[in-house]
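Q: Quick one: sequence plus predicted model below, questions after.
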Amino acid sequence: MRERSNRRCDRMKEGALTEREKAFVRFVFEGLSQREAYRRAYAARKLKDSTCDVNACRLLKNAKVRAYLAELNAQVDRQRVMDKQERMEWLSRVVRTPVGKVDEGSDLCQEATASEMGVKVKMPGKIEAIRELNRMDGAYEPEQIEVRSELSFGSLLKGLESSALVRGRKGTGGNKRDE
């Protein structure tokens, strides 16, 4: 018995979750209530609802359990965002897909309008897709902008009142007019 408790202490020190704790987190992540997740993970069909609720709440207060749940959520968030390669592949499909091959169920369909003559589908522009692909590849030279002004810095300074430019203080060796 002592060896079993020592193994559990070692596992807790390492930061590893038990298989049941991991199962509980996965059930919560999948959308089950805390109570139902606890019942399934711990095979606790006969426990009172209130006991399951207290135990599930205690588990979710555990920092390691919360960290595992956050890790699962972060994985899903990363999968939702298209990376550069996926964006480039989608834009390439826009360019290569013939206009007549896109229907309202396609991810290339921007808009579908039904009329008596059928369904009209609008897809992204091929020229815009090529332009965006070129930008992503760095095919364009950076745009240089030239700025010209009729006024020089000196002429701007001349237009200001001298009192706004020089403010001397008494006793600091500044402007003698202020003394």
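A: Alright, I've got the coordinates.
Q: C-alpha only now, for contacts and for neighbours.
A: OK.
Q: show me what contacts the residue lying closest to Thr113 once chain neighbours are set aside?
A: Spatial nearest neighbour of Thr113, excluding adjacent residues (C-alpha to C-alpha, 6 or more residues apart in numbering): Lys120 at 5.1 Å. If you count contacts by C-alpha atoms under 8 Å, 6 or more residues apart in numbering, Lys120 has them with 112-114.
Q: any idea how far Val95 is from Lys120?
A: According to C-alpha to C-alpha, to the nearest Å, Lys120 and Val95 sit 19 Å apart.
Q: can you count the residues close to Val28?
A: Residues contacting Val28 under the criterion other C-alpha atoms under 10 Å number 19.
Q: Comparison target below:
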Amino acid sequence: MAEKKGNVLTTKQETFVRELVSGKSQRQAYKVAYGCETWKDASIDRKACEMFANVKIKARYDELIAECNKKTLWTRERAINELVEMLRDSKEDKNYQARYNSIRELNTIVGLYPKETKEVELNINKPDKDNLKNLISKVKGVKK
């Protein structure tokens, strides 16, 4: 829970915030926190919106989101560090395949490879058999 005096949330408020951070909608989070499944959705939505507008709730939400983002960045940073270490080891061992794989993976992580895309034109005004066959052949040609 938030540590500052005056900013401590109730157990239900903390549950609401944690559910939001986990990816639930305001309605879903409110239902979990307050067990109000018999309420009308409009009533739950109104209460959830009011709760999220609360300064203490918003501050705790922002705090948890920042923690999640920090962990995510650390994970990416660690992955890069591990790959760099593998790259160095493969150079010393003259393991060219491992070196190549490490370089390729690093380039993927930092986004040096553009995503391959292919435009497919679809004519939905003519839903005939030939048009469908043409579309299928175009889609098969798109690399995933």
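A: Arrived safely, thanks for sending. All values reported here derive from a predicted model rather than from experimental measurement.
Q: Can you tell me the element the residue nearest to Thr113 of structure 1 falls in?
A: Assigned by DSSP states H and E, Lys120 of structure 1 falls within strand 118-122.
Q: Buried residues in that strand, which are they?
A: 121-122 (16 or more other C-alpha atoms under 10 Å).
Q: ok, for Ala16 of structure 1, nearest residue in space, not its chain neighbours?
A: Per C-alpha to C-alpha, 6+ apart, closest to Ala16 of structure 1 is Lys64, 7.9 Å.
Q: What's the match for the one you found in structure 2?
A: Structural alignment (TM-score structural alignment) places Lys64 of structure 1 against Lys56 in structure 2.
Q: Which helix or strand contains its match?
A: In this assignment (DSSP H and E), Lys56 of structure 2 forms part of helix 55-93.
Q: Distance check, the residue nearest to Ala16 of structure 1 against Arg39 of structure 1.
A: Noted for Lys64 of structure 1: a distance of 20 Å to Arg39 of structure 1, by C-alpha to C-alpha.
Q: got it, and Glu71 of structure 1?
A: Distance of Glu71 of structure 1 to Arg39 of structure 1, given as C-alpha to C-alpha: 23 Å.
Q: Please say which of those two ends up with more neighbours.
A: Comparing Glu71 of structure 1 with Arg39 by other C-alpha under 10 Å, the one with more neighbours is Arg39, at 20 against 12.
Q: Need the three-state assignment for the residue nearest the centre of structure 2.
A: In structure 2, the residue lying closest to the centroid (C-alpha atoms, centre = their mean) is Gly23, at 9.1 Å. Classification of Gly23 of structure 2 using DSSP: H, G, I helix; E, B strand; the rest coil returns coil.
Q: Just the buried residues of stretch 63-81 of structure 1, please?
A: 64-65, 68-69.
Q: rewinding a little: what distance separates the helix holding Lys56 of structure 2 from the middle of the whole chain?
A: Centre-to-centre, helix 55-93 of structure 2 and its host chain are 14 Å apart (C-alpha atoms, centre = their mean, to the nearest Å).
Q: and Lys31 of structure 2, what pairs with it in structure 1?
A: Taking TM-score structural alignment, Lys31 of structure 2 has Arg39 as its aligned residue in structure 1.
Q: Quick one: average offset of whichever strand or helix holds its match versus structure 2, please.
A: Secondary-structure element containing Arg39 of structure 1, defined by DSSP H and E: helix 34-42. Aligned to structure 2 and superposed, helix 34-42 of structure 1 gives a mean residue distance of 0.8 Å (mean C-alpha distance after the TM-score superposition for structure 1).
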